[in-house]
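Colleague: this one's structure only:
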């Protein structure tokens, strides 16, 4: 019988497994012996955290990253003829802002059953906590790095939020967070609401929504912290 492709959620940081991963998923994970992962070392550590009795040496890992070719990805799914396979990303839910989406796409083409499992998504959790429009929103991934292109994109998102009543969500490499906040303050309308969500589900969690003009001058250090940024401009 053909196996299934399970999309296995992970913690968003140093969070208790029991806090964010349902018990039935904790019981399912040890039954899977083949895993497609972004990083083998962190995947092994996560699996042992889920269940310390898991024998890592009995498992087969296939590494997935931006350098993985379509032929390699296709080969990773060959084992599913006989076994279930799990996808594990570095944090949160596989397939969302994650290279696992390429595997899922191919699985559908091969008529393989895809099973998403419940777990934490920083994108949805930040939207839930922002107070912004949850019926019309867009996840924009990373903004451009070049200053002029980034400024143009921010202004476009600000304008689009106003014209379409749409929440704009995006992320940044953690070491560029502080610069992004500066750019948002410089390029957004002062009345636009900005929500910054940091370290979601962790003890250091910080989620705050304020007008852009109110963020100006605030002493906030986001350097190297996992963060989600949301904009919403009302008429």
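Modeller: Yep, that arrived. It should be emphasised that the depicted structure is a prediction, and the values quoted were computed from it without experimental measurement. Residues are numbered from 1 along each chain as shown.
Colleague: contacts, neighbours, all on C-alpha from now
Modeller: Noted.
Colleague: for the helix ranked longest in the chain, buried residues please.
Modeller: Using DSSP state H, we find that the single longest helix of the chain is helix 147-164. Under the neighbour-count criterion of 16 or more other C-alpha atoms under 10 Å, helix 147-164 has 150-151, 154-155, 157-162 buried.
Colleague: check it against this one:
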């Protein structure tokens, strides 16, 4: 029988959030795959765990680690995957190992726990009945412009991650794409001593000097049930294309925003 690949959630700040079952799994597995052996080593030491073996698993090494992980699983041993903070596989390494384990008919399970995205959306005060996780936006070019245009017409609450050195630029880009009146909640240092939650609109919010990793929770576009006219659709298409989107991408985004069929919208671009 093969071993189990465990996705183990670790604290996003407060070390007291590490679950007892996570400690049990980390102590029992044959191999712990982590982004930073020093950081995870400190967490394990704090929890009284001595890992049998550790391996670096980040965006550069995850693919090369697959054969080693499958070897341990194939011999009946268990493997744990952890990220520096939060749930592995969510904007962190782990997804490729999970896919490889599934393809090799190995067991995959998890020890659920902290997630910055879930914590941010639940304390945001925005609509939590439907929300979408966007992770990190593309850094530049057409991909970024397309994603921003999609967010501008997304009716669900959107959750984004951002690094400190790009936080102000992303807020500015979101304001330009979504308008200054869209509500947003900006969080950082969640569960830590200096946990910060700032609420406001894209046009007025002030997050001060950017520090730490951010989670943005963006309100969805208000739903207008008034049917969009061809003139409304044409105006939205012109704006999207002027922002650098292709006719095909613009038609998809505007169709989502207006509720019109993509085929009908695309015809207006021709």
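Modeller: Yes, it's here. Keep in mind that what you see is a predicted model, and the values were worked out from it rather than measured.
Colleague: circling back to that earlier point, run through who's touching the longest helix of structure 1.
Modeller: Contact partners of helix 147-164 of structure 1, identified using C-alpha atoms under 8 Å, 6 or more residues apart in numbering, comprise 143-144, 166-168, 183-184, 187-189, 192, 231-235.
Colleague: rerun at 6 Å
Modeller: Helix 147-164 of structure 1 is contacted from outside by 144, 167, 232-234, using C-alpha atoms under 6 Å, 6 or more residues apart in numbering.
Colleague: let me have the buried residues of helix 147-164 of structure 1 in TSV, extended by distance to residue 122 of structure 1.
Modeller: Listed next are the buried residues of helix 147-164 of structure 1 as TSV, based on distance: C-alpha to C-alpha, whole Å:
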residue	distance to residue 122 of structure 1
150	23
151	25
154	21
155	24
157	20
158	21
159	24
160	23
161	20
162	24
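Colleague: related to what we said a few turns ago, what stretch of structure 2 does the helix or strand that the longest helix of structure 1 is followed by fall on?
Modeller: Later in the chain than helix 147-164 of structure 1, the nearest helix or strand by DSSP states H and E is strand 167-171. Counting by TM-score structural alignment, strand 167-171 of structure 1 falls onto residues 157-161 of structure 2.
Colleague: which residue ranges of structure 1 form strands?
Modeller: Per DSSP state E, structure 1 carries strands over the ranges 5-8, 34-37, 60-63, 85-88, 114-116, 137-142, 167-171, 193-198, 206-211, 227-232.
Colleague: residue 25 of structure 1 is nearest to which of the ones you listed?
Modeller: Proximity to residue 25 of structure 1, assessed across the strands of structure 1 by C-alpha to C-alpha, is greatest for strand 5-8 (8.2 Å).
Colleague: quick one: that closest one to structure 2 mean distance?
Modeller: Taking mean C-alpha distance after the TM-score superposition for structure 1, the mean distance separating strand 5-8 of structure 1 from the aligned residues in structure 2 is 1.3 Å.
Colleague: pull the distance from that strand to the chain's centre.
Modeller: Distance of strand 5-8 of structure 1 from its chain centroid, counting by C-alpha atoms, centre = their mean, to the nearest Å, is 15 Å.
Colleague: show me what it is packed against.
Modeller: strand 85-88, strand 114-116 (3 or more C-alpha pairs under 6 Å, 6 or more residues apart in numbering; DSSP states H and E).
Colleague: tell me which of the ones you listed sits most buried.
Modeller: Across the helices and strands packed on strand 5-8 of structure 1, averaging neighbours per residue (mean count of other C-alpha atoms under 10 Å) puts strand 85-88 on top, at a mean of 26.
Colleague: check which helices and strands that one sits against.
Modeller: On a contact count with 3+ C-alpha pairs under 6 Å, 6+ apart, strand 85-88 of structure 1 meets strand 5-8, strand 34-37.
Colleague: so what touches the first one?
Modeller: Okay, so that is strand 5-8 of structure 1. Against strand 5-8 of structure 1 from outside (C-alpha under 6 Å, 6+ apart): 85-88, 94, 114-117.
Colleague: let's see that with 8 Å instead.
Modeller: Applying C-alpha under 8 Å, 6+ apart, the contact partners of strand 5-8 of structure 1 are 80, 84-89, 93-95, 104, 107, 112-119.
Colleague: swap in stretch 101-108 of structure 2?
Modeller: Identification of contacts with stretch 101-108 of structure 2 by C-alpha under 8 Å, 6+ apart yields 2-7, 70, 73-74, 98.
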